[in-house]
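Colleague: how would this look folded up:
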Amino acid sequence: MDKNLENLNNEIPKRILRKRRNSSRQKIMILFGVLFFLSGFCGFVFGLFTPTKNISDLLTPNFMAQPAKGELNLVLFGIDDVDETHRTDTILWLNINTNDKTITMMSVPRDTLVQIPGHGYDKINAAYAYGNTELALRTLTNFIGVKPDKYVILGYKGFMKIIDAIGGVDINVDKRMYYVDNWAHFTIDLYPGMQHLNGLQSLEYVRFRHDALGDFGRMRRQQEFLLAVKNQLFSSPAMITKIPDILKVVLDNVQTDMSFNDALSWALAVKDIVNQPNFQIKRIFLDEGMVPKYAYGVDYLWPTQKVVSIIKSVFPNANPDVPLTFPFPEDKATYNSVNTVLQKATQNQTTNEAQNKTTTKNGTKTNVNNAKSTVNENQKIPSPNNNTITLPQR
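Modeller: Okay, the predicted model is just below:
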């Protein structure tokens, strides 16, 4: 076992700052760090880096962060702690490179078929449930062929609290989203249009996958949401007044092995990168190289050789461990049927996105409660059966 992975949870630094009177310069520095990490790019990194929960301990005139140099690979795990399954429903890999001034955001589908050490072939989102942070990181490292430098773990409950702390997010909901999960006691009920979402509504938005595109669509919405959070935070001068409340919520709701010093240094590095003219974050979706497969009543996303090519386009020296041969007897009839639906849904999604961009230019923000009165209840999407499946012994 990699010794570095064994020590991932033991790298919590000791108190790094003493109590001093806060200066405006340090407040601005902290604000940027908070806003950047709250944007989801380096994700909510202040969780367990220090034993103190006193904000004044973090704001010290003697602390002078310098922009980081080089390359950072950071992984954000979104954990389902609402229904207590503790699977990683979101796996987002962020690569920051100060040498070529780029930021790349790569989504790994939760249903990706991988080999989990000690547990055989399974979906990648099961690794955390089997062995917590260490096994999730080890599995992801083997699959991508590159070891993450740092990690951040955020549960759904913490996600809702953080979004509420920053005052919610403006987002253009692209379609009617309705789904009732009786087993998890969770309902998704959103209407189309530009609107301001609170923490619970935001969770509904990023969790929704009950349409023809399934997890493919959800991953794209999650990245869109993170970009919307970033835009919201950086466009609001009043956000500085929320620093103490935001920091406290973040401190209470995240886990990370990233130190406070590193967090601010990389925040400053990102500031330099994003200030370039016409800068855009590169967005990568591994599902573009995956094929739906079905076996034993379970649906998987099987990575093909194209996934290897996509990974190597980001990390040329990577050595991905991809199961290029599907290890189970598959239900080909189900695969052919669903694959046809996905192809049609992808075409429709492209058309809808183009139409939404045109509408948003001339559109106005709609309150989610008012929007509900303008949509006929008959437009609700029928709730599919709960698709939680108990995996067979193998």
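
Colleague: rest of the way, CA atoms for contacts and neighbours
Modeller: OK.

Colleague: how far out from the middle of the chain is stretch 122-129?
Modeller: Chain-centre distance of stretch 122-129: 16 Å, with Cα atoms, centre = their mean, to the nearest Å.

Colleague: can you give me the strands in the stretch 151-300 of the chain?
Modeller: Residue ranges of the strands in the stretch 151-300 of the chain, as given by DSSP state E, counting those that start in this stretch, are 169-173, 177-181, 186-190, 193-197, 254-256, 282-285, 290-295, 298-303.

Colleague: Out of those, which gets nearest to I310?
Modeller: The closest of those to I310 is strand 282-285. By Cα to Cα, the value is 8.0 Å.

Colleague: elements contacting that closest one?
Modeller: strand 102-107 (3 or more Cα pairs under 8 Å, 6 or more residues apart in numbering; DSSP states H and E).

Colleague: Contacts for the strand it packs on, please.
Modeller: With contact meaning Cα atoms under 8 Å, 6 or more residues apart in numbering, strand 102-107 is reached by 41, 90-97, 219, 273, 281-286.

Colleague: Now, of the residues you listed, which are buried?
Modeller: Using 16 or more other Cα atoms under 10 Å as the burial test, these include 41, 90-97, 219, 273, 284-286 as buried.

Colleague: Tell me how many other residues crowd Q355.
Modeller: 12 (other Cα atoms under 10 Å).

Colleague: just D299 next, same as before
Modeller: Residues lying near D299 (other Cα under 10 Å) number 20.

Colleague: In the longest helix belonging to the chain, which residues are buried?
Modeller: Once the chain is assigned using DSSP state H, the helix that runs over the most residues is helix 332-362. By 16+ other Cα under 10 Å, the buried positions in helix 332-362 come out as 335, 342, 345, 349, 356.

Colleague: Then stretch 78-91?
Modeller: In stretch 78-91, counting by 16+ other Cα under 10 Å, buried: 78-80, 86-91.

Colleague: again, but for stretch 110-125
Modeller: 110-116, 121-125.

Colleague: Mind checking which of the residues you listed land in helices?
Modeller: With DSSP H as the criterion, helices contain none of those.

Colleague: CSV for the residues you listed, including distance to L227?
Modeller: Rendered in CSV, the data for the buried residues of stretch 110-125 read as follows (distance: Cα to Cα, whole Å):
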residue, distance to L227
R110, 20
D111, 24
T112, 24
L113, 28
V114, 29
Q115, 32
I116, 31
Y121, 33
D122, 31
K123, 27
I124, 25
N125, 23
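
Colleague: how about this one, so we can line them up?
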Amino acid sequence: MPPKKIKTSTKTTNRKTKKPLIKRIRLGRLLLVLILLSSIVYGSYIVISEIYSWGSFKYAQYQEAHPSKPQKPPIPPQFTDKRFENYTNILFIGIDDKPVEGIAESGRYADALMLVSMDHTNGEIRFLSLPRTIKTSIDGRKDPEYLSFTYYYGGAPLTVNTVSQLLNIPITQYVALDRKSIAKFVDTIGGINLYVENNMDYEDPVSGTSVHLTKGYQHLTGDMSQQYLIFRNDDLGDIGRIQRQQKFAKALFEKMMSLETIPTLPTILDIWENNIDTNINILDISNLINLLDTLSTTEIKIKMLPGNLIPTGDWVPDNARVEQEINDMFPPVPEDAAEE
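Modeller: Predicted structure coming up:
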């Protein structure tokens, strides 16, 4: 009688062969993902470097045909403090074209103010909005006046120095632009996507103001952006407008980080050169790349100067909360470090 054949379990054999196979497949997929990620990161770095080199070259060509205006000098630091050594503080000033109410001569005033502070130690960027209806001491004026009047009295330098004294923060750089410049900038980058909180309808034939926006997710052009930014005819008035300005600024920075804005760099440089009052040299391409790299990896956080709205429409800073906010933005230097 022939010997019986010993049967082996096919299930056991399959399990033994499948486990190494599954491991190899998973390892292969992981390696493929890592290779793709490495390629994307390296490729992005090369593309960005080439693009900004191209942008620098294009602007150099533009300068040959259109000599640039003299570079405005930095504003001297209002005071020195070791606490602020690792920060770059820039004041963004939105300028209105309308006459200043209550002043005999017509002039432009600061319609929106936002401090941008960059921490060079960790790459963080902080935004702090300042209501234009803050009454404060202004050099050359006998009594406290609205912060918005500083641009009328002394341009960007006086506005910068006044904000520096108000916050006790050294500020040396500024960017001042009006609504037309903002509209040009938005149209150049192809508009921005933003959710409009409510229907906005307002007409003022005297000033020529016309606002008509529909509630909902919108693709804002330059003109629509102007309407969104100037509207203040709701229950919150100026405070609601500041909140919209903060939201707009965040959406604008996010759009700037998108690849579709890259071909517009030469036009952006042209707008910067001819339509903006600033003492920042945007042609320092290495600093621009570092800034964009930081913005692309940093969550945009925008806050408003703490305070209270009183019946007259003035915004009265809450000194205790302002001090806390400034300490959060610029942590005090330990005494032993300050003495070194």
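
Colleague: Overlay them and tell me the TM-score.
Modeller: After superposition, the two chains reach a TM-score of 0.68 (TM-score structural alignment, normalised by the length of structure 2), with 260 aligned residues with a Cα RMSD of 3.1 Å.

Colleague: Ok, which of the strands of the stretch 151-300 of structure 1 comes nearest D215 of structure 1?
Modeller: Each of the strands of the stretch 151-300 of structure 1 has some distance to D215 of structure 1 by Cα to Cα; the shortest is strand 298-303, at 9.9 Å.

Colleague: after that closest one comes which helix or strand?
Modeller: Per DSSP states H and E, the first helix or strand lying C-terminal to strand 298-303 of structure 1 is helix 305-314.

Colleague: So what angle separates the directions of that next one and strand 290-295?
Modeller: 140 degrees (axes from the mean of the first three to the mean of the last three Cα atoms, to 10 degrees).

Colleague: all helices of structure 2, in order?
Modeller: 10-65, 150-167, 179-188, 222-230, 237-256, 265-275, 285-297, 319-329, 335-339.

Colleague: could those go into a markdown table alongside distance to Y195 of structure 2?
Modeller: Shown next, in a markdown table, are the helices of structure 2 (distance: least, Cα to Cα, whole Å):
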| stretch | distance to Y195 of structure 2 |
| --- | --- |
| helix 10-65 | 30 |
| helix 150-167 | 31 |
| helix 179-188 | 16 |
| helix 222-230 | 11 |
| helix 237-256 | 9 |
| helix 265-275 | 25 |
| helix 285-297 | 22 |
| helix 319-329 | 28 |
| helix 335-339 | 46 |
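
Colleague: To D204 of structure 2, which of those lies closest?
Modeller: With Cα to Cα, the closest approach to D204 of structure 2 among the helices of structure 2 belongs to helix 222-230: 12.3 Å.

Colleague: what separates the closest one from the chain centre, distance-wise?
Modeller: Distance, centroid of helix 222-230 of structure 2 to centroid of chain: 17 Å (Cα atoms, centre = their mean).

Colleague: Measure the mean distance from it to structure 1 post-superposition.
Modeller: In the superposition with structure 1, the average deviation recorded for helix 222-230 of structure 2 is 0.8 Å (mean Cα distance after the TM-score superposition for structure 1).

Colleague: now that helix: which residue numbers in structure 1?
Modeller: Per TM-score structural alignment, the counterpart of helix 222-230 of structure 2 in structure 1 is residues 199-207.

Colleague: Of the buried residues of stretch 78-91 of structure 1, which belong to strands?
Modeller: 78-79, 88-91 (DSSP state E).

Colleague: Which single one of those is nearest to V298 of structure 1?
Modeller: So of those, ranked by how close each gets to V298 of structure 1 (Cα to Cα), first place is D89, at 16.3 Å.

Colleague: mind listing what the closest one touches?
Modeller: Each residue near D89 of structure 1 by Cα under 8 Å, 6+ apart is listed here: 77-80, 110, 125.

Colleague: repeat for I25 of structure 2
Modeller: Not one residue lies near I25 of structure 2 by Cα under 8 Å, 6+ apart.

Colleague: one more time with 10 Å
Modeller: I25 of structure 2 makes contact with 19, 31, according to Cα atoms under 10 Å, 6 or more residues apart in numbering.

Colleague: now do the one 5 residues further on
Modeller: By Cα under 10 Å, 6+ apart, the residues touching L30 of structure 2 are 24, 36.

Colleague: What lines up with it in structure 1?
Modeller: Using TM-score structural alignment as the criterion, L30 of structure 2 maps onto no position in structure 1.

Colleague: now swap in R132 of structure 2 and tell me
Modeller: Aligned against structure 1 by TM-score structural alignment, R132 of structure 2 finds its counterpart in R110.

Colleague: now that match: how far from F285 of structure 1?
Modeller: 12 Å (Cα to Cα, to the nearest Å).

Colleague: Also L301 of structure 1?
Modeller: Taking Cα to Cα, one finds L301 of structure 1 at 13 Å from F285 of structure 1.

Colleague: again with P117 of structure 1
Modeller: Per Cα to Cα, P117 of structure 1 is found 24 Å from F285 of structure 1.

Colleague: could I get the strands of the stretch 151-300 of structure 1 as TSV with distance to M105 of structure 1?
Modeller: Output for those, formatted as TSV (distance: least, Cα to Cα, whole Å):
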stretch	distance to M105 of structure 1
strand 169-173	19
strand 177-181	25
strand 186-190	26
strand 193-197	23
strand 254-256	19
strand 282-285	5
strand 290-295	18
strand 298-303	19
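
Colleague: out of those, which comes closest to M29 of structure 1?
Modeller: strand 254-256 (20.1 Å).

Colleague: now the closest one: which residue numbers in structure 2?
Modeller: Counting by TM-score structural alignment, strand 254-256 of structure 1 falls onto residues 276-278 of structure 2.
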